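In: Sequence and computational prediction follow.
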Amino acid sequence: MSDRYELVLTCPKSLEGLLLEEATALGLEEPREQTAAIRGFGSLELAYTLCLWSRLANRVLLVLDRFTIKDAESLYDGVHAIDWSEHLQPDGSLAVEFSGHGSGIDNTHFGALKVKDAIVDRLRQADGTRPSVDKINPHLRVHLRLDRGEAILSLDLSGHSLHQRGYRLQQGAAPLKENLAAAVLIRAGWPRIAAEGGALADPMCGVGTFLVEAAMIAADIAPNLTREQWGFSEWLGHVPALWKKLQGEAQERAAAGLARPPLWIRGYEADPRLIQPARNNIERAGLGDWIKVYQGEVATFEPRPDQNQRGLVISNPPYGERLGDEASLLYLYQNLGERLRQACMGWEAAVFTGAPDLGKRMGIRSHKQYAFWNGALPCKLLLIKVQPDQFVTGERRTAEQRQVEREQAQALVEETAQAPKLNRNGNPIKPTPAPAPVVEQARLSEGGQMFANRLQKNLKQLGKWARREGIDCYRVYDADMPEYALAVDLYHDWVHVQEYAAPKSIDPEKAQARLFDALAAIPQALNIDKSRVIIKRRERQSGTKQYERQSAQGKFVEVSEGGVKLLVNLTDYLDTGLFLDHRPLRLRIQREAAGKRFLNLFCYTATATVHAAKGGARTTTSVDLSKTYLDWARRNLSLNGFSDKNRLEQGDVMAWLAADTNQYELIFIDPPTFSNSKRMEGVFDVQRDHVQLLDLAMARLAPAGVVYFSNNFRKFQLDEALAQRYRVEEISAETIAADFARNPRIHRAWRLQPLNG
């Protein structure tokens, strides 16, 4: 066999340049970059070294041959021509990985099968002995890449992917792979910072991947030093003595590195469930003396080990995939920026983000940006120098303020450079820290400030009205400014934001930027803590989509209106359980309910029923198809002390009405626009079916009774024939409260009575 081989190192997309530098430094000759891989030449010793020391590669492949293929048979022939007895015993096991297509081979499974057959047939013995297939732990891993008619046939020396270091047996929801974490650290300059004795802090450390990779770099520990099973372990070309020599040298380097005073490496994590898994991973990596992990929120993150220490703050904030994540992520990035400015002056920072627009909201300029891929997700690494001249938040500073900040920053640099002064006992005197520059509240963009001004104006006007009316949940903004197409509702001390879907004519990036501007403005304008802002996107709804569960937090907030208490859920559904625009109708029902039998159809969470009970209704009956909402209704009634004489009925309203024989003096109907629930027969369409619905309801109405009918379908037209059978009065204008005066078409409402009533 040759003593010089062609080697291919695969890697995640976007790491090719870094891997090329790393492999070249380790001795790879004639290196060349490819997509998600590099190639070059070297000895078997170099191949072992790359397996042991590459922090960035996924696999190290040793190329056996390159040959042209025209079809499946020429593929078979090219593989069969290799003397496989140099690589695998006849009774050994193998696994084949096939990638690429062309030359009549468009199915990777078929291509792998042809490669396997060629190897097995070459090694088959007269007595029938032949290699078997083992996809988990084979004696030999074979890789064939088909590229534009050329087959590159290789042995996989790595075995399992090299990113699997072995220490991370416990992980969070969306961890970075170890080699991607190492690449981010290298791009962020951690090897340089570590060589200078710098510190490292991760304020959102998860299960500690950045921390462990950073410590291994600083302590000169080969990333795969503890791996026991390799792709070359049972390969017949393996030279154990050479491998043991390299492994021994790496062990000596690791022992020397760990013997040095440990660097200050700390992680902080808000989720208490991840603290112990992170500590377990750190212990498995043998780095318990180097790394400490604590529970803590980003907003209280304090990285400084002492006033002289500088280093790197590194973070991979969550990307946001659940309902309402935009608001929480915006404030997370703002909090991170605030902590960097307030507690990390003179440090460097690296933020690895799948949402670079949010990175702009930290209030600090990045001096460099690098593109990465985290799987299929494009990401950016933002590199930041935490210095006052990089801040973009706060009010416009005067020249004097800028000069003070520059002097403070210079003082920090000089303080770091000076040798520590000693007291009479020979111990360092801790210097008095220079005062940190005052960081004002984040300055809003011009549009964000306009939005905040409108919110404050609305709040001033509506707040007085709400206090006078005895309500603590109302709409404070409803797309008043067309470019900020949001509805903003106050629920006691929570804010519920609904983003209306932008028309296709609007640039999505501009729409996203305006949303971030608005989210930055809301806590300031309404004086609400950032953690109490929930955002949802309201698309055009069809069927029962608006009622479908979107999350499962199960957290209810108690609010009040008209002397009753109601439960809302701001996170789990698109709607909250309380339609604010129907408040005037609910209050009217409360005023008119005394002594009456009340029927609430399509009752949802039965908020109108609670008002009727509060108003002294003799009995109440509430009908809805959803058990979930009827359970919610039961909780609303119990919260106000109403349990007797309040009947909850699960069923299709139309069918239920047709079967019911009772009479009611007061009926409220607020149907959905459209429903096709599996629990009902057919489909309900409010425009098509409202006449039948109202006829059924009027048949259950007592002679002097009243039906209130409303709906939110913008194009709805009440059938004119109804006026020939009943007294019909549109009362829409009377049912629009002050907080919906800007949107009088939010719903329409009618009052119906028998002609002789």
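Out: Here it is on my side, so go on. Residues are numbered from 1 along each chain as shown.

In: From here on, just use CA atoms for contacts and neighbour counts.
Out: OK.

In: Give me the buried positions along the longest helix belonging to the chain.
Out: In the chain, assigned by DSSP state H, the helix with the most residues is helix 446-469. Under the neighbour-count criterion of 16 or more other CA atoms under 10 Å, helix 446-469 has 448-452, 454-456, 458-459, 462-463, 466 buried.

In: One more to weigh against that first structure:
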Amino acid sequence: MPQFIATCAKDLEYLLVDELKSLQIDNPKEGLSQVKFESDWAGAYRVLMWSRVASRLFYPIATFEAKDDDMLYQQASLIDWLQHIPSGGCFLVNSQSFRSKLSHTQYISQRIKDAIVDYFADNDEKRPDVEFHEPDVVIHCRVKRDKVTLSIDLAGQALHRRGYRITGGSAPIKENLAAALLIRAGWSAEPQGVIYDPMCGSGTFLLEAALMAYDIAPGLHREHNGLARWQQFNAPLWQQIVDEAKARAEQGLNKSGVTIIGSDINPRAVRNAQMNCALLSLEEKIKVFIGGIDQVEQLALPIEPEEKGLIIVNPPYSERLGEFEEVKALYTQLGQLLKSQFVGWRASVLSPDKAFGHALGVRAKKIYKFNNGSIPCELLNLSIEEKQFVQRVSYNQVETDFKEKLTDQALQLCHRLEKNRQKLKKYLNSENISCYRIYDADLPDYNAAIDVYGDKLHIQEYRPPKNIDEKLALRRLKDIERVAAGVFQIPRNQVYLKQRQKQKGDWQYQTQHTNNDAHANDFLVEEAGRQFIVNLSDFLDTGLFLDHRKTRQLIAEQAKGHKLLNLFCYTASISVYAATAGATSTTNVDLSNTYLDWAKRNFNKNHINLQKHQFIREDCVQWLAEAVKLDEKFDVIFLDPPTFSNSKRMIEHFDVQRSHPVLIEQCLQLLNKDGILYFSNNFQKFEMMVESSERIQVKEITSQTVTPDFARRSLHRCWQITYKSDAV
């Protein structure tokens, strides 16, 4: 009997085996993401029509070894292609390669195409053309360990295309995966009663549930039949399969006792779902409403109070770690809905992260792992019963018993935070410091810095090592959040995480603006009697560099009665110190309007008259060159450039290691003979290239500017540069 290969998503092989057996396929054998079986053509046609789980169905026509493109071409040329492709017809070759010398799939397809076209020419037949849209025949080539299998793709397209999806959401779940998850949820075993999707999007779960409930073949409405122009297509046999499917659908649609309901907060998604239902003439069988999960009670769903059923839902989520908290809050809200309005029901919830599942607050009875595209996920099967509910501390509540739930590793972190807090207590109290660093990657498993800003915490993740799994790193970061909030006995909504996120080849911090008011997340902190505006959520940095606490004090003392130049001034905290200490003027230069506006607001908060102070938006490198020409002079200069910058507003990229000698020389030309230049940067591999000479004295003063809370890991290095008294 002919042999066939049905492919499927990873982890769904056993479901596909069971489905094939239900379609009267004997002895199917599962492999990785595929199931092989033998069958007559009637059986193969049934699989094409009725498989809800399979991705594609292949009919192998040749198997051979090919270690190079010549061998591939020669072997492909031996096949009688006239048995498969009509003379003058069209075809398409798709290829895959695994651990083989032939690895370029596009080139593999090209060589097979050449063999096919040359075969027709050698046999004086009209040459077939390559066609990407609905070709007569689709050839599939799979190369694994140099072994080539050429097959006819019998459907000519992916089997998840049922013919009902005209429009979908931004990331609709594939139809065959939705069907598989419905089977895992128990819908196929007894497709009757109520099924409800409160975040239905374009309605994939609803439609697949209806196809199951009303015995409608998933292939019945498929628009393109890839079999039809294959030379070995048995049209009468296929028509027999089609007629049988139509008869079953007509009978199935008379079935009662099934209620299929969906709702979504997005009106456009609801409209798309309704259109998709109409394409299958199921608009009377599936009811879709507009409303968020916080509005379900007001939707007047057609469910009797005593009715119980199945809720299945795929909450929207993102691969971006920066949206973690927003997604987690959504799962928490979903859990609250289930526990308040659907007690006695079953629920199946998709989750891409264990933390999201935990946020539901309901213990899972069964968990199935699967991949939604490239994203590893879990299907959580829940029984919505009070005994399964988990009581969790709200994010706006203090967790007093947090230690009881910590792992051994997290408990070590807790002890380290308590130890650091006790060690710094005397220093913080004596200096009246409310903003400081409490932890800086002290333990290798918890690679982050924790800073205290009054009654709030700021946690900043360092780049995880490449050998650390992304999800493991994320779980550890969540441990840090929980432990830090517990040690300081503050609600977790007062803890701000800066997480790394993957973006086109690099990791960056996710900026989250959640309010149209640009300053909605600002708040005030106090340092040495001065007030500073801080924002822990919207920017990479917070507005106040805590490691420069001593530097600010040092410069304030030197600037009294003098003119200060603050280059790369950021939010100008140095200048606030200087101005309040009696500096006659400050000149603040930065390329960012945002930071200069922030600096002015810092000055206003400290009641400083802005008339004596300049705020200049310009590239500091360019400004310095112009200032030298104008022979500007200053008594104290603070030069604290970034490590690197490639702003579009700069003439060229800035690199502190390469550029600092020129910058320092330009600053010296602006410095009065008895003035002081302070040069600082936070490049960890920095090498100072400016040395003392007959003209200047260069002295590293890093140890004088490092405070106890940064003693373990100094973030900056600092130099004091002055003219020698006898220099000309």
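Out: Good, I have the coordinates. Note that this is a predicted model, so its numbers are computed, not measured.

In: Any idea what the TM-score is?
Out: Aligned and superposed, the two chains score 0.75 in TM-score terms (TM-score structural alignment, normalised by the length of structure 2); 691 aligned residues with a CA RMSD of 5.3 Å.

In: Can you identify each of the strands in the stretch 401-550 of structure 1 by residue range?
Out: 473-478, 486-491, 494-500, 533-538 (DSSP state E, counting those that start in this stretch).

In: Give me whichever of the ones you listed is most buried.
Out: Highest mean neighbour count among the strands of the stretch 401-550 of structure 1 (mean count of other CA atoms under 10 Å): strand 473-478, with a mean of 23.

In: re the thing from before, direction-wise, compare the longest helix of structure 1 with strand 473-478 and give the angle.
Out: 150 degrees (axes from the mean of the first three to the mean of the last three CA atoms, to 10 degrees).

In: residue ranges for the helices of the stretch 151-300 of structure 1, please.
Out: In the stretch 151-300 of structure 1, the segments counted as helices under DSSP state H, counting those that start in this stretch are 178-187, 190-195, 209-218, 240-259, 275-284.

In: So which of the ones you listed has the densest surroundings on average?
Out: Mean neighbour counts for the helices of the stretch 151-300 of structure 1 (mean count of other CA under 10 Å) peak at helix 209-218, with a mean of 25.

In: circling back: would JSON lines of the helices of the stretch 151-300 of structure 1 with distance to residue 60 of structure 1 be doable?
Out: Output for these, formatted as JSON lines (distance: least, CA to CA, whole Å):
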{"stretch": "helix 178-187", "distance to residue 60 of structure 1": "14"}
{"stretch": "helix 190-195", "distance to residue 60 of structure 1": "23"}
{"stretch": "helix 209-218", "distance to residue 60 of structure 1": "20"}
{"stretch": "helix 240-259", "distance to residue 60 of structure 1": "15"}
{"stretch": "helix 275-284", "distance to residue 60 of structure 1": "25"}
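
In: Now render the buried residues of helix 446-469 of structure 1 as CSV, adding distance to residue 253 of structure 1.
Out: CSV is the format used below for these (distance: CA to CA, whole Å):
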residue, distance to residue 253 of structure 1
448, 55
449, 57
450, 60
451, 59
452, 58
454, 63
455, 62
456, 63
458, 67
459, 65
462, 69
463, 68
466, 70
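
In: Please point out which parts of the helix or strand that contains residue 340 of structure 2 sit buried.
Out: According to DSSP states H and E, residue 340 of structure 2 maps onto helix 324-341. Across helix 324-341 of structure 2, burial judged by 16+ other CA under 10 Å covers 324, 327-328, 330-339.

In: Just put these in JSON lines and tack on distance to residue 291 of structure 2.
Out: As requested, the buried residues of helix 324-341 of structure 2 are exported to JSON lines (distance: CA to CA, whole Å):
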{"residue": "324", "distance to residue 291 of structure 2": "23"}
{"residue": "327", "distance to residue 291 of structure 2": "18"}
{"residue": "328", "distance to residue 291 of structure 2": "20"}
{"residue": "330", "distance to residue 291 of structure 2": "15"}
{"residue": "331", "distance to residue 291 of structure 2": "16"}
{"residue": "332", "distance to residue 291 of structure 2": "18"}
{"residue": "333", "distance to residue 291 of structure 2": "14"}
{"residue": "334", "distance to residue 291 of structure 2": "13"}
{"residue": "335", "distance to residue 291 of structure 2": "17"}
{"residue": "336", "distance to residue 291 of structure 2": "16"}
{"residue": "337", "distance to residue 291 of structure 2": "13"}
{"residue": "338", "distance to residue 291 of structure 2": "16"}
{"residue": "339", "distance to residue 291 of structure 2": "18"}
